[in-house]
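Asks: mind looking at a prediction? Sequence and model below.
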Amino acid sequence: MTTPPGATAEVTIAGDSDVVRVRQLVRSYANQAKLSLVDQTKLVTATSELARNTLVYGGGGTATVQLVDDGRRKGVRASFHDEGPGIGDTTLALADGWSSGKGLGLGLSGARRLVDEFDLDTEVGRGTDVTVVKWAR
């Protein structure tokens, strides 16, 4: 099945099976955006970590996946939202090699390295929003 440009899909993240659904959706969109196999793998890995973080640290939330086109290239945007406790120290959370020990071991810094664009918006008591984009080369 082909998804039209600009199409958006949302997945509620409430359990492990939802993390798997996010991975499958991202892989499908990445394939349709014609990302290379290496870039598909990078994006799926990053979004898997972010979906797991949404579940484990945010208490669940949503993932929104969208095919994007900036006129020069196609790509995939994935946004994760939770209403959890937020991140108190973003500098530490984004530090290379830092992990709480509960995720895949990549942490936010690892996810950031795997994508072309990374945006983190968080506040203690408000939750966290993370948006990533991977562009076809």
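Replies: Cool, the structure landed.
Asks: all contacts plus neighbour counts: C-alpha atoms, from now on.
Replies: OK.
Asks: SS state for the residue nearest the centre of the chain?
Replies: Nearest to the mean C-alpha position of the chain, by C-alpha atoms, centre = their mean, lies residue 47 at 3.3 Å. Per DSSP: H, G, I helix; E, B strand; the rest coil, the local secondary structure of residue 47 is helix.
Asks: from residue 23, how far off is it?
Replies: Counting by C-alpha to C-alpha, to the nearest Å, the gap from residue 47 to residue 23 is 7 Å.
Asks: which residues do these two both contact?
Replies: Common neighbours of residue 47 and residue 23, counting by C-alpha atoms under 8 Å, 6 or more residues apart in numbering, are absent.
Asks: go ahead and confirm the residue nearest to the centre of the chain touches residue 111.
Replies: Yes. Judged on C-alpha atoms under 8 Å, residue 47 makes contact with residue 111 at a distance of 7.4 Å.
Asks: structure two is appended below for comparative analysis:
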Amino acid sequence: MSNIDVDAVVLPVRSDEDVVRLRQSVREQMIAAGFSLIDQTKMITAASELARNTLRYGGGGEAHMQKLLNGARKGVGLTFIDHGPGIPDIPRALTDGYTTGGGMGLGLSGAKRLADEFELESAPGQGTTVRICKWKPY
């Protein structure tokens, strides 16, 4: 994602209440940027899944929310960062149904489908960073 980040906001992801606040902040940012209700819902859902993963599997962390500019394109980006145990097998973790925590195993793969861009970096023992963005159609 080679974009210009404008007005980055850092949001804590340390409790269920933080996840609720993050969802609301993403909604407000998407509305302010003029996204459709469908795109708002996609980004809010992806953000919620990734925030819950940050909390549940990464022991908490933070989310960076940015307005993005890439030429004439405008978007909203989110970066989730934790310092948890990391993901040892990223391709497997992105497979529908794979879980290490008893859930449905759709969080990462679902977030990837809902976002226009998705990047995941992780190393065992060093944590995980996930970046997503949604671009406003012209």
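Replies: Yep, that arrived. None of these values were measured; they are calculated from a predicted model.
Asks: now the TM-score, please.
Replies: The TM-score (TM-score structural alignment, normalised by the length of structure 1) is 0.91; 133 aligned residues with a C-alpha RMSD of 1.6 Å.
Asks: so what's the residue count around the nearest residue to residue 114 of structure 2 once chain neighbours are set aside?
Replies: If the residues on either side of it in the chain are set aside, residue 114 of structure 2 comes closest to residue 42, at 5.4 Å by C-alpha to C-alpha, 6 or more residues apart in numbering. For residue 42 of structure 2, the neighbour count with other C-alpha atoms under 10 Å is 19.
Asks: and residue 42 of structure 2, what helix or strand is that in?
Replies: Element membership of residue 42 of structure 2 [criterion: DSSP states H and E] is helix 37-56.
Asks: cool, and residue 121 of structure 2?
Replies: Using DSSP H and E, residue 121 of structure 2 sits within strand 117-123.
Asks: average distance between that strand and structure 1?
Replies: Once superposed with structure 1, the aligned residues differ from strand 117-123 of structure 2 by a mean of 0.3 Å; criterion: mean C-alpha distance after the TM-score superposition for structure 1.
Asks: what does that strand contact?
Replies: For strand 117-123 of structure 2, contacts defined as C-alpha under 8 Å, 6+ apart pick out 1, 85-88, 90, 112, 128-134.
Asks: and which of these is nearest to residue 34 of structure 2?
Replies: residue 134 (11.8 Å; C-alpha to C-alpha).
Asks: and for the closest one, the neighbour number?
Replies: Around residue 134 of structure 2 there are 22 residues (other C-alpha under 10 Å).
Asks: now do the helices in structure 2.
Replies: Assigned by DSSP state H, the helices in structure 2 fall at 16-32, 37-56, 90-93, 107-114.
Asks: closest one to residue 71 of structure 2 among those?
Replies: For the helices of structure 2, proximity to residue 71 of structure 2 was assessed by C-alpha to C-alpha; helix 16-32 is nearest, at 18.8 Å.
Asks: now do the buried residues in the closest one.
Replies: By neighbour count on 16 or more other C-alpha atoms under 10 Å, the buried set for helix 16-32 of structure 2 is 18, 19, 22, 23, 25, 26, 27, 29, 30.
Asks: what's around the residue nearest to the first one when sequence neighbours are not counted, how many residues?
Replies: With sequence-adjacent residues excluded and distances taken as C-alpha to C-alpha, 6+ apart, residue 18 of structure 2 is closest to residue 12, at 6.4 Å. If you count neighbours by other C-alpha under 10 Å, residue 12 of structure 2 ends up with 19.
Asks: then residue 119 of structure 1?
Replies: Here the number of neighbours of residue 119 of structure 1 (other C-alpha under 10 Å) works out to 12.
Asks: list the contacts for the closest residue to residue 14 of structure 2 other than its chain neighbours?
Replies: Nearest residue to residue 14 of structure 2, sequence neighbours excluded (C-alpha to C-alpha, 6+ apart): residue 60, at 4.6 Å. Taking C-alpha under 8 Å, 6+ apart, we find residue 60 of structure 2 in contact with 13, 14, 15, 54, 82, 83, 84.
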